[in-house]
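Enquirer: Following is a predicted model, sequence given first.
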Amino acid sequence: MSRFLAAIILLLSIALTILVTIACSVPIIIAGIIKLLLPIPVIWRYVSAFCNFMMYCWCEGLAVLMHLNPHLKWDVQGLEGLNKKNGYLLICNHHSWADIVVLCVLFRKHIPMNKYFLKQQLAWVPFIGLACWALDMPFMKRYSRSYLIRHPERRGEDVETTRRSCEKFRSHPTTIVNFVEGSRFTEEKQRQTRSPYKNLLPPKAAGIAMAVNVLGQKFDKLLNVTLCYPKNDSTPFYDMLSGRLTQIVVRINLVPVAEDLHGDYVNDKNFKRRFQLWLNAVWNDKDGQIDHIKAQYNNAGH
């Protein structure tokens, strides 16, 4: 693709993405204000259903926009057996802003609307922040280790936020999405966190442990999703917007929410250790899976 055509597609993609986002987020924000002003359970249920429908429309708009990538191919395994009437906890590696678009587009017709654990800073993004608030998405504050040493009273705030947010999802099937690394993968972050993984940052267990503990009976399965962009690994989001994204690889593994994944992560040290070991093993397998995908596509010359 020529640079001129890529630049045209980039501008078109940005403009259309903004228009689609505004068109879908404004009704969600208005509905959220109604929900805030009229705290009546029946009204809340109808408002929540409307907000989920508008988010589905947003996902459909993103799916249309992805057709601006003329050579894009999907390699997806594991969609079988998913159902919009079931509840899921979805964990995924986080490589790029493109990940959210991919998850929304891929799963929009297979599982309940995704609800993301979001960084607190996103609450201030025009339209998106208010819409995510109206959709009851939990906003998480991330503190550095040094900050927590100076302010120990801040410890556990994310866990409490998770608990309160999950309580809202008891009444209807929901897909809770957690990028358990807490941040997008970069080589710099990999060095800073001393990650033992080649393609991933160390996973943070507290959020999903609390979600399982609060909503364990509501989750039919845990969705372990692995994303990879073998031909656009450096700048997948930019390549997506400029029409240069050529390959999206997704591997989905349905994991039963076993009894030994239920427990008090905050107060039970033995359970906390077991849960961390389980999640680290999942992440080790994911790291190897990404290596395999990259080798497969590089060797095949795709």
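Expert: Happy to help now that I have it.
Enquirer: Every contact and neighbour count from this point should use C-alpha atoms.
Expert: OK.
Enquirer: Show me the helices in the stretch 51-200 of the chain, by range?
Expert: Remark: helices assigned in the stretch 51-200 of the chain by DSSP state H, counting those that start in this stretch are 98-107, 128-134, 145-150, 157-167, 187-192.
Enquirer: From His67, how far out is the nearest residue to Ile9 once chain neighbours are set aside?
Expert: Closest residue in space to Ile9, ignoring its immediate chain neighbours: Ser242 at 5.1 Å, by Cα to Cα, 6 or more residues apart in numbering. Using Cα to Cα, to the nearest Å, one gets 11 Å for the distance from Ser242 to His67.
Enquirer: Have a look at those two and say which one is more surrounded.
Expert: Set Ser242 next to His67 and count neighbours by other Cα atoms under 10 Å: Ser242 wins out with 23 against 12.
Enquirer: distance of Pro236 from Leu82?
Expert: Going from Pro236 to Leu82 by Cα to Cα gives 27 Å.
Enquirer: And Val42, by the same measure?
Expert: 28 Å.
Enquirer: who's more crowded, those two?
Expert: Leu82 (19 against 9).
Enquirer: The helix ranked longest in the chain packs against which elements?
Expert: Longest helix in the chain by number of residues (criterion: DSSP state H): helix 3-37. Helices and strands touching helix 3-37, by 3 or more Cα pairs under 8 Å, 6 or more residues apart in numbering; DSSP states H and E, are helix 41-65, helix 128-134, helix 236-241.
Enquirer: can you redo those as a markdown table with distance to Val282?
Expert: Shown next, in a markdown table, are the helices and strands packed on helix 3-37 (distance: least, Cα to Cα, whole Å):
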| stretch | distance to Val282 |
| --- | --- |
| helix 41-65 | 28 |
| helix 128-134 | 29 |
| helix 236-241 | 24 |
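Enquirer: Comparison target, given below:
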Amino acid sequence: MLGYLLFIVSASLVIINTAFCSIPILGFGLLKFLLPIKPLQRLCTSLANRFMWLWATCNHGIIHLVNRKLQWQVEGVDCLNKDGWYLMISNHLSWTDIVVLCSVFKDTIPMPKFFLKQQLLYVPFLGMACWALDMPFMKRYSREYLIRHPEKRGQDLATTRRSCAKFKDTPTTVVNYVEGTRFTAEKQARGRAGYEYLLQPKSGGIAYTLAAMGDQFETIIDVTLAYPDNTDQPFKDALMGKMNRIVVKVRVLPVDDQVLGDYFNDKRYKRDFQKWLGDVWRQKDQTLKDIHTK
């Protein structure tokens, strides 16, 4: 009974926090949209980011309030700063990931901006706040759909470029969940990717972002997330006060010729880039194995 009571209390606090912070963020977003004056837009972006920081800080406090024995094991964030532009790639396990990334990096780098599914735009408070924060909303098309509607090809690249253009004036962290979806054992079995703790990485999304902003990113932040004692339902466990450990391991990778190139027209570069990403993912899988077997 105590766990379900904590769930109701913590979920209510998260909803209230989201609604409270979303309203001013949306106001700043509307002001940017209605008055497209560069200095004013930069000011509104800065103020909106501060409210996102407040949202992340309150969520961090809620997690600690209901998970009194929670241990954070964070490595590798010391060399980062708040004045840079970063591309962050990460494995994806749960809704908890967004709260965790914002909690870990909110005082270290610019507030993370996530690539989101188009459907999330219609979530009350949250969707419009993400729009106001200039987060890209992506439409997912199946291969079969694109065969029937070839005119839709390349729309994600155009969306990415429009969104990334808004990040050029303000230090920003762009987050890409390279697997494209949350990890489950069923998805892993269907994918047959050969990883023990990961799904097959999708190179297109990160290639879109590098094509749009590659020359501006200082580094690539490779994040490995794990909830080793709460693997089945980390989001529910966190709200019920059952979360024991959150592990975040960070590697900083260079933005160099190995990751920069014409992914869409240079076949050799595309193969090399996919190999590079595969190597990153194999090392991440080994890191997760080490975390889960200790």
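Expert: Perfect, thanks for sending it. All values reported here derive from a predicted model rather than from experimental measurement.
Enquirer: Compare the helices and strands packed on helix 3-37 of structure 1 and report which one is nearest to Ser171 of structure 1.
Expert: helix 41-65 (8.8 Å; Cα to Cα).
Enquirer: Other residues contacting that closest one?
Expert: Applying Cα atoms under 8 Å, 6 or more residues apart in numbering, the external contacts of helix 41-65 of structure 1 come out as 13, 16-17, 20-21, 24-25, 27-28, 31-32, 34-35, 101, 104-105, 108, 113, 134-135.
Enquirer: Is it possible to mark the buried ones in these?
Expert: Taking 16 or more other Cα atoms under 10 Å as the criterion, what is buried in these is 13, 17, 20-21, 24-25, 28, 31-32, 35, 101, 104-105, 108, 113, 134-135.
Enquirer: what about the helices in the stretch 201-302 of structure 1?
Expert: Applying DSSP H, counting those that start in this stretch to the stretch 201-302 of structure 1 gives helices spanning 206-215, 236-241, 269-300.
Enquirer: I'd like those helices as TSV, with mean neighbour count and distance to Lys119 of structure 1 appended.
Expert: Listed next are those as TSV, based on neighbours: other Cα atoms under 10 Å; distance: least, Cα to Cα, whole Å:
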stretch	mean neighbour count	distance to Lys119 of structure 1
helix 206-215	21	13
helix 236-241	20	19
helix 269-300	15	21
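Enquirer: ok, residues contacting stretch 103-110 of structure 2?
Expert: Stretch 103-110 of structure 2 is contacted by residues 53, 56-57, 59-60, 74, 77, 80-85, 111-112, 171-173 when judged by Cα under 8 Å, 6+ apart.
Enquirer: same thing with stretch 201-220 of structure 1?
Expert: 86-89, 158-159, 162-163, 166-167, 170, 173, 178, 180-182, 185, 189-190, 193, 195-196, 256-257, 261-265, 275-276, 279-280, 283.
Enquirer: Find me the equivalent region of it in structure 2.
Expert: Counting by TM-score structural alignment, stretch 201-220 of structure 1 lines up with residues 199-218 of structure 2.
Enquirer: How far does the matching stretch stretch from one end to the other?
Expert: 27 Å.
Enquirer: Over to stretch 82-99 of structure 1?
Expert: 20 Å.
Enquirer: which bit of structure 2 covers it?
Expert: Counting by TM-score structural alignment, stretch 82-99 of structure 1 pairs with residues 80-97 of structure 2.
Enquirer: Show me which residues of the matching stretch are buried.
Expert: 80, 82, 84-94, 96-97.
Enquirer: Could you do stretch 220-237 of structure 1 as well?
Expert: The neighbour-count check on stretch 220-237 of structure 1 (16+ other Cα under 10 Å) flags 220-232, 235-237 as buried.
Enquirer: ok, the closest residue to Asp285 of structure 2 other than its chain neighbours - contacts?
Expert: Spatial nearest neighbour of Asp285 of structure 2, chain neighbours left out: Tyr197 (5.8 Å); criterion: Cα to Cα, 6+ apart. Tyr197 of structure 2 is in contact with Asp285, Leu288, Lys289, counting by Cα under 8 Å, 6+ apart.
Enquirer: Structure 1: which residue goes with the second one?
Expert: By TM-score structural alignment, Leu288 of structure 2 lines up with Ile290 in structure 1.
Enquirer: Return the distance of the nearest residue to that match once chain neighbours are set aside relative to Ser183 of structure 1.
Expert: In space, and not counting its chain neighbours, Ile290 of structure 1 is closest to Cys228: 6.7 Å by Cα to Cα, 6+ apart. Separation of Cys228 of structure 1 from Ser183 of structure 1 (Cα to Cα): 16 Å.
Enquirer: now swap in Ala205 of structure 1 and tell me
Expert: Taking Cα to Cα, one finds Ala205 of structure 1 at 14 Å from Ser183 of structure 1.
Enquirer: next one: Gln192 of structure 1
Expert: For Gln192 of structure 1, the distance to Ser183 of structure 1 - Cα to Cα - is 12 Å.
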